[in-house]
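> sequence and computational prediction follow.
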Amino acid sequence: MYREIATKLVAAIQNGEFKVKLPTEAQLMERYQVSRNTIRKAIDLVYQQGLLRRVQGSGYYITSIQLEHKTVVNLSARSMFTSNLHPRNLVSKVLTFDTIKGDTDLSRQLGIPVDEEMYRVVRLRYWHDQLYCLEKAYYPRSVVPYLSTEAVNSSIWDFIHDAYGIGIANSDDYLSLTNLSAEEALLMGLDHGATYLALDSSNYYKNNGLLDFSHTVFVYPDLALYFHTTNLANN
């Protein structure tokens, strides 16, 4: 229940319903008709995503993570059912959507048996009519038995949550600078060997099973990365 409330709180923040600070716990209990304990656990999830600042004696304030002339990627925002990594309202152009069997290298990278079937999704993603990233993602069919074309063209994470009731429990993320391969350059219409920021992510659900692996190359201009760190010793 508290995860569902957390998802609603994130949506309310993103939609501008809460612009400066969250309502009080009592007000949120009334709004969502849940207990104080549920509200506190939901707020803590949202706080872990870096969307809130805790001010002792005053409550929770909405964190502004926007920078002038920058597009901010929130790398803290994957502790709930779905991934809020990218900006909202991205438009996808699907280049490849098929089922493959993992070879030795890919299976080792994913930590799954060789020849296990998986969905492969390769898509270009656009924001404000400008190329944002190239994304290659793999979903083991042992975890995601069916993935719809509609989901691949919109939000894969929303589909997985709605269809299977699972989502990200934890993630391993690796940021690096990458030189575009000939294939990547061709797909994006950019120069072979040009240097861009890449993110390799392995996402796991609650029993530590692999949910997906993705390789994303960001090409949108003026990107900024946001991390949220909590000093637990001071809480």
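All right, it came through fine.
> CA atoms for contacts and neighbours, from now on please.
Fine.
> now residue 195: how far from residue 178?
Note on residue 195: its distance to residue 178, by C-alpha to C-alpha, to the nearest Å, is 5 Å.
> how about the helices of this protein, start to end?
Assigned by DSSP state H, the chain shows helices spanning 2-14, 25-32, 36-48, 104-110, 149-152, 156-164, 182-188.
> looking at those helices, which is buried most?
Across the helices of the chain, averaging neighbours per residue (mean count of other C-alpha atoms under 10 Å) puts helix 36-48 on top, at a mean of 19.
> which other helices and strands does that one contact?
For helix 36-48, the packing partners by 3 or more C-alpha pairs under 8 Å, 6 or more residues apart in numbering; DSSP states H and E come out as helix 2-14, helix 25-32.
> one more time with 6 Å, if that's ok
If you count contacts as 3 or more C-alpha pairs under 6 Å, 6 or more residues apart in numbering; DSSP states H and E, helix 36-48 packs onto helix 2-14.
> which residues does the helix it packs on contact?
Under the criterion C-alpha atoms under 6 Å, 6 or more residues apart in numbering, residues 38, 42 lie in contact with helix 2-14.
> mind listing the strands for this protein?
52-55, 59-62, 71-74, 91-101, 117-127, 130-140, 170-179, 195-204, 210-218, 223-226 (DSSP state E).
> ok, second structure coming up, stack it against the first:
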Amino acid sequence: VGHTIESTVLALESIAATDNIAKNLGIEAGETIYYVKRIRYIDGKILCLEESYYRQSIVPYLNREIVEQSIFEYLETALQLNIGFSDMYMHVGKLSAESARHLGLTEGDPGLTIETVFHLTNGRPFDYSVITYHYEHSQFVVQANGLYL
């Protein structure tokens, strides 16, 4: 809260879903989806590299102006979508050369990558995102309900 979030769009295009993307979005491989690649900034510092894939049957239109801002705000206000929950898979590892270049870091630096599948309140997945965070500019809060595995 109270932070300035900005984006630089690196790619916005319609592509055919690969097997992995299709599996995560609950669609057939080859179906046309939106691909968005952008660098997100927090208070002027690089926060993360984001690659997102949106089901066009649910998100029928995206343009550069929309993806430079908050995509979810657009989905909720303009498209009246009810965003429900997400499944997150976290991986810690060393940055690839490409990720490091976009994050302004060095290949092999530590990185936290979170793969997330976002669902509408009716359970339909609409967004599969792979986000790699800059280890010096990010922090996370995880709330728990007291149940432990």
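That came in fine, so what should we check first? All figures in this text were calculated on a predicted structure; none of them were measured in a lab.
> just the TM-score for the two chains, thanks.
Here the TM-score for the pair of chains, by TM-score structural alignment, normalised by the length of structure 2, is 0.88; 147 aligned residues with a C-alpha RMSD of 2.0 Å.
> any chance of the strands of structure 1 in CSV, plus distance to residue 31 of structure 1 and mean neighbour count?
Converted to CSV, the strands of structure 1 look like this (distance: least, C-alpha to C-alpha, whole Å; neighbours: other C-alpha atoms under 10 Å):
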stretch, distance to residue 31 of structure 1, mean neighbour count
strand 52-55, 19, 16
strand 59-62, 17, 17
strand 71-74, 27, 18
strand 91-101, 33, 16
strand 117-127, 33, 20
strand 130-140, 36, 21
strand 170-179, 29, 14
strand 195-204, 32, 18
strand 210-218, 33, 21
strand 223-226, 30, 14
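> go through the ones you listed and name the closest to residue 40 of structure 1.
Residue 40 of structure 1 sits nearest to strand 59-62 of all those, at 11.2 Å, using C-alpha to C-alpha.
> find me the equivalent region of that closest one in structure 2.
Using TM-score structural alignment, strand 59-62 of structure 1 corresponds to no residues of structure 2.
> can you give me how far that strand is from the chain middle?
Per C-alpha atoms, centre = their mean, to the nearest Å, the displacement of strand 59-62 of structure 1 from the mean C-alpha position of its chain is 23 Å.
> with stretch 44-51 of structure 2 instead?
On C-alpha atoms, centre = their mean, the centre of stretch 44-51 of structure 2 falls 11 Å from the chain's centre.
> check stretch 135-146 of structure 2 too.
17 Å.
> again with stretch 83-103 of structure 2
9 Å.
> same check, this time on stretch 117-127 of structure 2
13 Å.
> and stretch 75-86 of structure 2, by the same measure?
Distance, centroid of stretch 75-86 of structure 2 to centroid of chain: 15 Å (C-alpha atoms, centre = their mean).
> in structure 1, which residues correspond to it?
Counting by TM-score structural alignment, stretch 75-86 of structure 2 falls onto residues 160-171 of structure 1.
> pull the contacting residues for the residue minimising distance to the centre of structure 2.
Most central in structure 2 under C-alpha atoms, centre = their mean is residue 129, positioned 3.5 Å from the mean C-alpha point. Counting by C-alpha under 6 Å, 6+ apart, residue 129 of structure 2 makes contact with 51, 52, 115, 116.
> what of residue 147 of structure 2?
With C-alpha under 6 Å, 6+ apart, residue 147 of structure 2 has no contacts at all.
> how close does it get to residue 87 of structure 2?
18 Å.
> distance to residue 32 of structure 2 for the contacts of residue 129 of structure 2 - can I get that in a markdown table?
As requested, the contacts of residue 129 of structure 2 are exported to a markdown table (distance: C-alpha to C-alpha, whole Å):
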| residue | distance to residue 32 of structure 2 |
| --- | --- |
| 51 | 16 |
| 52 | 14 |
| 115 | 20 |
| 116 | 20 |
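> show me which of these is closest to residue 30 of structure 2.
residue 52 (16.3 Å).
> show me what contacts that closest one?
Residue 52 of structure 2 touches 35, 36, 128, 129, counting by C-alpha under 6 Å, 6+ apart.
> again, only using 7 Å
Residues near residue 52 of structure 2 by C-alpha atoms under 7 Å, 6 or more residues apart in numbering: 35, 36, 37, 127, 128, 129, 130.
> determine which two of these are furthest apart.
Across the contacts of residue 52 of structure 2, the longest distance by C-alpha to C-alpha is 12.9 Å; it joins 37 and 127.
> which position in structure 2 pairs with residue 193 of structure 1?
Per TM-score structural alignment, residue 193 of structure 1 is aligned with residue 108.
> before we move on, what about residue 27 of structure 1?
Counting by TM-score structural alignment, residue 27 of structure 1 has no partner.
> ok, back up a step: tabulate the strands of structure 1 in JSON lines, adding columns for distance to residue 26 of structure 1.
Shown next, in JSON lines, are the strands of structure 1 (distance: least, C-alpha to C-alpha, whole Å):
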{"stretch": "strand 52-55", "distance to residue 26 of structure 1": "17"}
{"stretch": "strand 59-62", "distance to residue 26 of structure 1": "12"}
{"stretch": "strand 71-74", "distance to residue 26 of structure 1": "29"}
{"stretch": "strand 91-101", "distance to residue 26 of structure 1": "38"}
{"stretch": "strand 117-127", "distance to residue 26 of structure 1": "38"}
{"stretch": "strand 130-140", "distance to residue 26 of structure 1": "41"}
{"stretch": "strand 170-179", "distance to residue 26 of structure 1": "30"}
{"stretch": "strand 195-204", "distance to residue 26 of structure 1": "34"}
{"stretch": "strand 210-218", "distance to residue 26 of structure 1": "36"}
{"stretch": "strand 223-226", "distance to residue 26 of structure 1": "31"}
